[in-house]
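Q: Requesting a structural model of the entry that follows:
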Amino acid sequence: MPTTSLLDRFLDGLTPLRPRAVWAHGSLAGGDYQEGRSDLDLIAVLPGPVGLGTVRRVVALHRRLRTVPLAAKLHCSYLTPAGLDDPDRSHLTWAHGQVMRRPVTPVTRRELHDFGRVLHGEPPAGLLPAVPERQLNDFVVRDQRDYWRPAVDKARLWRQDVWVDLGLLTFARATVTLRDGRLISKREALDELVPLGAPAELVADITRRRYDDHPAPAAEDWLTRRAELTRAYLAPAIDTLVTTYG
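A: Prediction:
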């Protein structure tokens, strides 16, 4: 299985950095992983400060993996024990073929506690502080209000599959988290969308592209209509969610 082979090579290459733990979150841990379509979302906890030498070794590791199948979908944030308790702190991250810095959000932290998959070393509960409900909910509301709602007004984005998929699925997942106090997978989020008032044809479109073996490319007129439907649904839906839980 290409995924298993890639993870084995990644963990082997990470050995010289002496990680205390390597965890998977997202679909790989949550039971909705689609090989070749889903990202491989990982967290590595290194034993000490991440200096320039460590950055160079991390970059070299990911560059060595570039020719391995699925490597482009492997994303990993590198934490240290000193930074585990701060969800706003940015960490060295390899994603989308480049090095960057970004935080490990309260949603990711809760995923790790609820269903994180241990690939190496200590479990999340032994290293990562618990996520209070208020902290999780505040983050979810802020993400919908400050990131997704302004994005809805940028019409050019919504002709792209990734914006339609993530916009709708993230909204459904946010709603369930705020309403029920639990995290759900993208597969479960699809089942929530129609009851939440999303147009059934949008949900069918996402389902087809995520789960059909060979989905046909979308026609130009559908891309235009899909963008209009998505924006018309999400704008008031997000506004109502933020008003209700903000």
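
Q: alpha carbons only for contacts and neighbour counts from here, please
A: Noted.

Q: where does residue 217 land in three-state SS?
A: Reduced to three states with DSSP: H, G, I helix; E, B strand; the rest coil, the structure at residue 217 is coil.

Q: how about this one, so we can line them up?
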Amino acid sequence: MGAETEPFRAVPAEVRPYLAELVRRTRAVCGPGLTGVVAVGSLALGDYRHGRSDVDVTVLVPGPPPAAVLRELADALDHRRLPCPAAGLELVVYAADFARRPSGAAGYLLDLNTGAHLPGRAAFGPDGGPSFWYAIDRAVAHQSGLALYGPPAAEVIAAPRAADLHAALRASVREHGDGTGHLADNRVLNGCRAVAYCRTGRWLAKRDAARQLAATEGHFRPLIEAAVHSFERPRTAALPLPAAQVREFLGWARARVDEHAPAADA
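A: Just a heads-up that it's a prediction; the model follows:
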């Protein structure tokens, strides 16, 4: 990789060759105008767990590029053509001008999910689904994103405004409270991360946020510790958690997020 070696030293060895090839293919498809490729999510927060975590990547392009370029990129990175060693790849492409502006909108040009443990998805522009995932991911990227290609993440990806980010956090906790399509341990840990962010103003890795809350919230400590224990297992071996306790915790987490609304909206 030559001069490109240095950025990849910050990512786990299990996914380093994959990410290097992902960047190579993205550059080949997008051409010299490519603005950046940034590792986000658990990779950025230093809590990637092989067999459990996804590989989360944000791509920034001068845009919007021709639709054929986005389709070619989705095809080049499809798990069937570039096998993902992690649970899956979640890759989002934004126009660079959009990513530099604070926004709570979804705003993507391509949302690609592919991998052994992810339902396949390639959406070419917002499709009316929830937008909070994208706002939160951009906030994490602005704080901690790892630039695999291009300038530092904070220079090219803006965090949403406080009011938009608070709305995204509320929507996230509400969705995890509903529980559809999410592992119970991940629901609890996402709730921990939302509360920890409201208390500290920093994005923590899920397990770090969980340990912080377990130390202060004795009533929920057994549930949180059980969620961490389950999260440390492969995704296919996640443990069941008491449904009523999970609902109670997420109701509590939503109330804690709501308490921060005045400061967030100021």
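
Q: Counterpart of residue 52 of structure 2 over in structure 1?
A: Aligned counterpart of residue 52 of structure 2 in structure 1: residue 37 (TM-score structural alignment).

Q: so what's its match closest to, chain neighbours aside?
A: residue 210 (7.5 Å; C-alpha to C-alpha, 6 or more residues apart in numbering).

Q: And residue 226 of structure 1, by the same measure?
A: residue 202 (6.9 Å).

Q: Helix or strand: which one has the counterpart of the one you found in structure 2?
A: Applying TM-score structural alignment, one finds that residue 202 of structure 1 aligns to residue 223 in structure 2. For residue 223 of structure 2, the host element (DSSP states H and E) is helix 221-231.

Q: That helix packs against which elements?
A: When contacts are defined as 3 or more C-alpha pairs under 8 Å, 6 or more residues apart in numbering; DSSP states H and E, helix 221-231 of structure 2 packs onto helix 184-200, helix 206-216.

Q: looking at the ones you listed, which is buried most?
A: helix 184-200 (a mean of 22; mean count of other C-alpha atoms under 10 Å).

Q: Please tell me how far the alignment partner in structure 2 of residue 173 of structure 1 sits from residue 182 of structure 2.
A: Alignment note (TM-score structural alignment): residue 173 of structure 1 maps to residue 193 of structure 2. With distances taken as C-alpha to C-alpha, to the nearest Å, residue 193 of structure 2 is found 15 Å from residue 182 of structure 2.

Q: Please name whichever of the helices and strands packed on helix 221-231 of structure 2 is nearest to residue 246 of structure 2.
A: Closest to residue 246 of structure 2 of these is helix 184-200 (C-alpha to C-alpha; 6.6 Å).

Q: Helices along the stretch 51-200 of structure 2, start to end?
A: Applying DSSP state H, counting those that start in this stretch to the stretch 51-200 of structure 2 gives helices spanning 67-77, 96-99, 132-144, 153-156, 162-178, 184-200.

Q: In the helix of greatest length in structure 1, which residues are buried?
A: The helix that spans the most residues within structure 1, counting by DSSP state H, is helix 220-245. If you call a residue buried by 16 or more other C-alpha atoms under 10 Å, then helix 220-245 of structure 1 has these buried ones: 226, 227, 229, 230, 231, 233, 234, 235, 237, 238, 241, 242.

Q: Would you reformat these as a markdown table and include distance to residue 71 of structure 1?
A: What follows is these, written out as a markdown table (distance: C-alpha to C-alpha, whole Å):
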| residue | distance to residue 71 of structure 1 |
| --- | --- |
| 226 | 31 |
| 227 | 30 |
| 229 | 34 |
| 230 | 31 |
| 231 | 33 |
| 233 | 35 |
| 234 | 33 |
| 235 | 35 |
| 237 | 36 |
| 238 | 34 |
| 241 | 36 |
| 242 | 37 |
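
Q: Residue 260 of structure 2 versus the match of residue 202 of structure 1, what's the distance?
A: 24 Å.

Q: again with residue 189 of structure 2
A: 19 Å.

Q: Over to residue 225 of structure 2?
A: Relative to residue 260 of structure 2, and taking C-alpha to C-alpha, residue 225 of structure 2 is found at 25 Å.

Q: Likewise for residue 55 of structure 2?
A: Residue 55 of structure 2 is 30 Å from residue 260 of structure 2, by C-alpha to C-alpha.

Q: likewise residue 158 of structure 2?
A: Taking C-alpha to C-alpha, one finds residue 158 of structure 2 at 21 Å from residue 260 of structure 2.

Q: what residue of structure 1 takes the place of residue 65 of structure 2?
A: So, by TM-score structural alignment, residue 65 of structure 2 is matched to residue 50.

Q: which residue sits closest to residue 97 of structure 1, ignoring its sequence neighbours?
A: Residue 97 of structure 1's closest residue in space is residue 72 (C-alpha to C-alpha, 6+ apart), at 6.4 Å.

Q: That neighbour against residue 94, yeah?
A: No - Residue 72 of structure 1 is beyond contact range of residue 94, at 10.1 Å (criterion: C-alpha atoms under 8 Å).
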